[in-house]
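Q: Please work out how this folds:
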Amino acid sequence: MLSISILSKINILVLDWRQKARAPVNKPKTNTDQRRQKILVHAINFAPELIGCAKYTTELCQFLAAQGHNVEVVTAPPHYPGWVVRSPYRSWVYKREAFGPIQITRCPMVMKAGAHGFWRLLAPLSFAVAAAPIVTWRVFRFRPDVILCVEPTLFSVPIALIAAKLVRARSVLHVQDLEVDAAFEVGHLSGAGIRKIANHLERRLLDSFDQIVTISEKMREALLIKGLRSANVIVIRNWVNLDMICPLPRDLNAFRRFFGFSDQDFIVLYAGHVGVKQGLDVVLKAARRLAVRQAIHFIIVGDGPMLGELKQEFADIENVAYLPLQPNDQLSELLAMADLHVLPQLPGAADLVLPSKLGGMLASARLIAATAAPGTEIFNILQGVAILSAPGDDEGLAQSILSAHSRDFSANIARGLAVAETLSSARLLPNFERLLVGQTNASQNKGERFAKLANP
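A: Alright, predicted model coming up:
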């Protein structure tokens, strides 16, 4: 258990971080000297989905609209996580709605809860087919200057490219997930021949965009290995809103009170998607190992296709409790419940995605225990910040949790807050805006300039 002196150290560094976070930031100028533009966004995920790609696509669109741009979105019914459409939405209908100043058209999608196997292909493919006529209609009525397509899903890419050609719009792809590689690594797809064909088609499609943005250096390297032009692929990391998620005191936390935890209880928290790539079973195996430690409690907050299976497999563990996803306005309070955040990941998917939950963990001023292999992006970012153990090693993760319970890691937390500042939405969203609407056609020097802007 953390001592009073350690807690005092953490409070001091949090106060110092708050002062820095609230200090004036030399924000890059937005587009005040540029023409307001029409931007059409084609993405399978959008609000009211709370996590994953939807969070970042929604926040980007809100920011662009706040800068005076005219933004429209073509998307699916909200279904993530779990691949289940919840009331009042329906999966089989087209729907037009407003999200503040943003106009949204939702398109049908065929899906089955969990979307395992064949359904994992059919669901996004059906959305892409249903959305294609809407994208075509909107480009002729809306006449966008920019078309932004978000991967996943790759199935949306062809119509986005065609639409951009039809109206001579700038085409930008936001790669949140190396979808093809991940599908083979986690077992959704298999076969060397199929993979070769998929990789060839992927490269041809991606190379047709004017600009590609991805979220990690390792993902950029993977895209370049596929044969894409270096100047066309830049990194803008997923951001965190430091006004929304900030360090909050451990005592009097509403979630700790809800569970009846005392000051002596040590809370290990996982909050996010519960799918194959997350490899959450290693956390529950570690919880089983630590079941005799009565002061250590595990809280799993989230949803996803693996949740039911994991609950059933680990039903015997009494030191684990579950909560559904919480609203965004409760996220900072939720993260403050933790004494330790856990960040597991399936070994084969380590550099094919970058967990979107990372920024919130860092900004909450709590320690992180992550499973990451040396040389991976997560390892490089969190070295000296988190307690690291090998992917899939539940014994190693259990030892990390015991270390966090007994030792002073306030210096690691301070370094984590410094990393969170580099991921601030106040820094990164203006860079994304300039990339979308600025004169950034691919050339080596321009690509390098935006790479520097994207990673302050």
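
Q: For the rest of this, base every contact and every neighbour count on C-alpha atoms.
A: Fine.

Q: which element follows whichever strand or helix holds residue 60 toward the C-terminus?
A: In this assignment (DSSP states H and E), residue 60 forms part of helix 53-66. Sequence-wise, the next helix or strand downstream of helix 53-66 (DSSP H and E) is strand 70-75.

Q: now for that next one, which elements pack on it?
A: Counting contacts by 3 or more CA pairs under 8 Å, 6 or more residues apart in numbering; DSSP states H and E, strand 70-75 packs against strand 38-42, helix 53-66, strand 102-106, helix 118-142.

Q: What residues sit buried inside the third one?
A: It refers to strand 102-106. Neighbour counts over strand 102-106 (16 or more other CA atoms under 10 Å) mark 102, 104-106 as buried.

Q: tell me the angle of that strand relative to strand 70-75?
A: For strand 102-106 against strand 70-75, the angle by axes from the mean of the first three to the mean of the last three CA atoms, to 10 degrees is 20 degrees.

Q: which other helices and strands contact strand 102-106?
A: Against strand 102-106 (3+ CA pairs under 8 Å, 6+ apart) you get helix 53-66, strand 70-75, strand 95-99.

Q: And the contacts of the shortest one?
A: By that I understand strand 95-99. 103-107 (CA atoms under 8 Å, 6 or more residues apart in numbering).

Q: can you check the longest one too?
A: Residues from elsewhere that reach helix 53-66, judged by CA under 8 Å, 6+ apart: 43, 45-49, 70-71, 101-102, 176, 238-239, 356, 429, 433.

Q: what's the distance between it and the middle of its chain?
A: 13 Å (CA atoms, centre = their mean, to the nearest Å).

Q: And for residue 304, the neighbour number?
A: 18 (other CA atoms under 10 Å).

Q: Hmm, residue 276 and it touching each other?
A: No - counting by CA atoms under 8 Å, residue 304 sits too far from residue 276 to count as a contact (9.0 Å).

Q: quick revisit: so can I have CSV of the buried residues of strand 102-106 showing distance to residue 350?
A: Below are the buried residues of strand 102-106 laid out as CSV (distance: CA to CA, whole Å):
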residue, distance to residue 350
102, 34
104, 33
105, 34
106, 32
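
Q: Let's see this one next, to set against the first:
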Amino acid sequence: MASSKTSVLYLSPYFWPEEIGSAPYSRELAQHLSNKGYVVSTLAFRPHYPSVEPFADWMHGARDRETLDAIAIERVPVGPRGSGGFKERIYNDLRYLGRAISHAVRGTYRDAEIIITYVPSVLTLFGAAALKLRNGAPIVAVVHDIESGLAGSLGITSNPMLLKLMRLVERFGLNFANQIIVLTEGMKHELEDIGCKQPIEVLPIWSQVAADIPIDPASPVRVMYSGNFGKKQNLDQLLPLLAFLSNKTPDVKIVMRGAGSERARIEEEVVKRKIGNVRFLDLAPADEFMTSLQSANIHLVPQAQNVANCALPSKLISIMSAGRPYVCIAEPGSPLETLTQESEAGICVQPGDEARLCREVLDLLSNPVQQQQMGQAGRTFVQQNMDRETILDSYISILHRLSGNEPLTSAVTEG
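A: This next block holds a predicted model:
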């Protein structure tokens, strides 16, 4: 097994046991590499996203060193998300960078043959560059968010000098990498505009389709939002729709699942607007996630304006895998609209078009046949274009090319 002991250092601030955002995809890739015979070491934050409450066991450091499926995990202390806004997040990222540089100085990971970094945060790339100085390992950057684009579009900062500085930091950081992987063509173009000169490959989010369970016409009709309650989603866009459904179809159950910095405010808005048929729940546990998604007739996928090329809502792929239709809010020409058109798994409405949003959701609720057809179209699209094993093996091909090691033909196979 010539390649089965290739050592990978995994710089992934967001990791298991977090269940939304980039964490589950980071964890699945790490497990895939481990199962294929790679020796994987991970540097991650203590789990805290979207809130610290579910992760009490990790909060005070008792699990700062642990293993998951032979993956050695080291945790970095972190402040809760939302506790200090943008400044707190930068402080956390700098703390993570400091730990990575400390390891570079001490030579902790001098045997690493490949360094994989996840963005956010772009500062992981500076930590990777410091470690590369020690061992010469190639760097693979997996970009899930373009932070300068999100900061400007979401109003996290309006300071033009700060945004310019963020783009400069991103340009330097990304050009440390030997290979960059993004989720969409739009993200690739954004990085090229920033000034990234390194090779960029587009590999979509992956998934495995759930068991094919048709929508039960005898079950209560549900409309669901499931995911993070944050600025990227701009959940205010849903409030007119929720009020409309509450008045027009009071028997329809509206379920809002998840956590995040905006949840309390959105709950207050629902009460203020006297929207009566909305229930707020925590995000379903991982082993119940697909069942939760399949309990709904229609899913809602809002996206804030001007962030289309900076992030892709991964919840959309899970919804398609569950065989359920969706109505999304996204700009014309955005990756979200393109995916909707190509998959025929949902309906895309432009931001601000409240009348059409209400009309499309109401029409889809009244058409069970269309719900089923769109759900099946989503499952088929995922099977054909986002197959988990195919995409994860594409990552392995990239690592093989960069490391020069032999293919893992005789490595451990996944069970």
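
Q: picking that back up, which residue numbers in the second structure does the helix holding residue 60 of the first structure align to?
A: The aligned range for helix 53-66 of the first structure in the second structure is 22-35, by TM-score structural alignment.

Q: give the contact list for the equivalent of residue 282 of the first structure over in the second structure.
A: Under the alignment (TM-score structural alignment), residue 282 of the first structure pairs with residue 237 in the second structure. Counting by CA under 8 Å, 6+ apart, residue 237 of the second structure makes contact with 302, 351-352.

Q: which one of these sits closest to residue 103 of the second structure?
A: residue 302 (40.2 Å; CA to CA).

Q: how about the closest one, what's its partner in the first structure?
A: In the first structure, residue 302 of the second structure lands on residue 344 (TM-score structural alignment).

Q: roughly how far apart are the closest residue to that match other than its chain neighbours and residue 350 of the first structure?
A: In this structure, residue 344 of the first structure finds its nearest non-sequential neighbour in residue 371, 5.1 Å apart by CA to CA, 6 or more residues apart in numbering. Distance, residue 371 of the first structure to residue 350 of the first structure, using CA to CA, to the nearest Å: 10 Å.

Q: More neighbours: the two, which one.
A: residue 371 (29 against 24).

Q: What span of the second structure is stretch 197-211 of the first structure aligned with?
A: With TM-score structural alignment as the criterion, stretch 197-211 of the first structure aligns to 165-179.

Q: residue boundaries of the strands in the stretch 201-350 of the first structure?
A: 211-214, 233-235, 266-273, 296-303, 320-323, 340-343 (DSSP state E, counting those that start in this stretch).

Q: Reduced to three states, what does the residue most central in space within the first structure come out as?
A: The residue lying closest to the centre of the first structure (CA atoms, centre = their mean) is residue 356, at 2.5 Å. On the three-state scheme (DSSP: H, G, I helix; E, B strand; the rest coil), residue 356 of the first structure is labelled coil.

Q: Residue 179 of the first structure pairs with which position in the second structure?
A: Using TM-score structural alignment, residue 179 of the first structure pairs with residue 147 in the second structure.

Q: dump the residue contacts of residue 93 of the first structure.
A: Contacts of residue 93 of the first structure (CA under 8 Å, 6+ apart): 106-108.

Q: Relative to residue 109 of the first structure, how far out is it?
A: Where residue 109 of the first structure is concerned, residue 93 of the first structure sits at a distance of 9 Å (CA to CA).

Q: returning to that earlier point: leaving aside the residues next to it on the chain, what's closest to the residue nearest to the centre of the first structure?
A: Counting by CA to CA, 6+ apart, the residue nearest residue 356 of the first structure is residue 52, at 6.1 Å.

Q: same check, this time on residue 384 of the first structure
A: residue 412 is the one closest to residue 384 of the first structure (CA to CA, 6+ apart), at 6.2 Å.

Q: Tell me which residue of the second structure matches up with the one you found.
A: Aligned partner of residue 412 of the first structure by TM-score structural alignment: residue 374.

Q: just checking, residue 299 of the first structure touches residue 259?
A: No - Residue 299 of the first structure lies out of contact with residue 259 (CA under 8 Å); the separation is 9.8 Å.

Q: quick one: residue 122 of the first structure from residue 83 of the first structure, how far?
A: Counting by CA to CA - residue 122 of the first structure and residue 83 of the first structure are separated by 12 Å.

Q: One more: residue 146 of the first structure?
A: 29 Å.

Q: Residue 415 of the first structure: what secondary structure?
A: Assignment for residue 415 of the first structure (three-state DSSP): helix.

Q: Quickly note the distance from it to residue 89 of the first structure.
A: 43 Å.

Q: and these two? which has more neighbours close in?
A: Counting neighbours by other CA under 10 Å for residue 415 of the first structure and for residue 89 shows that residue 415 has the greater number, 18 against 14.

Q: Tell me who's in contact with that one.
A: Here residue 415 of the first structure is in contact with 384-385 (CA under 8 Å, 6+ apart).

Q: go with 6 Å
A: Contact analysis of residue 415 of the first structure by CA atoms under 6 Å, 6 or more residues apart in numbering lists residue 385.

Q: What span of the second structure is stretch 356-363 of the first structure aligned with?
A: Using TM-score structural alignment, stretch 356-363 of the first structure pairs with 314-321 in the second structure.

Q: before we move on, the earlier item: of all the helices and strands packed on strand 102-106 of the first structure, which one comes closest to residue 263 of the first structure?
A: Per CA to CA, nearest to residue 263 of the first structure of these: helix 53-66, 32.7 Å.

Q: List the buried residues for the closest one?
A: 53-65.
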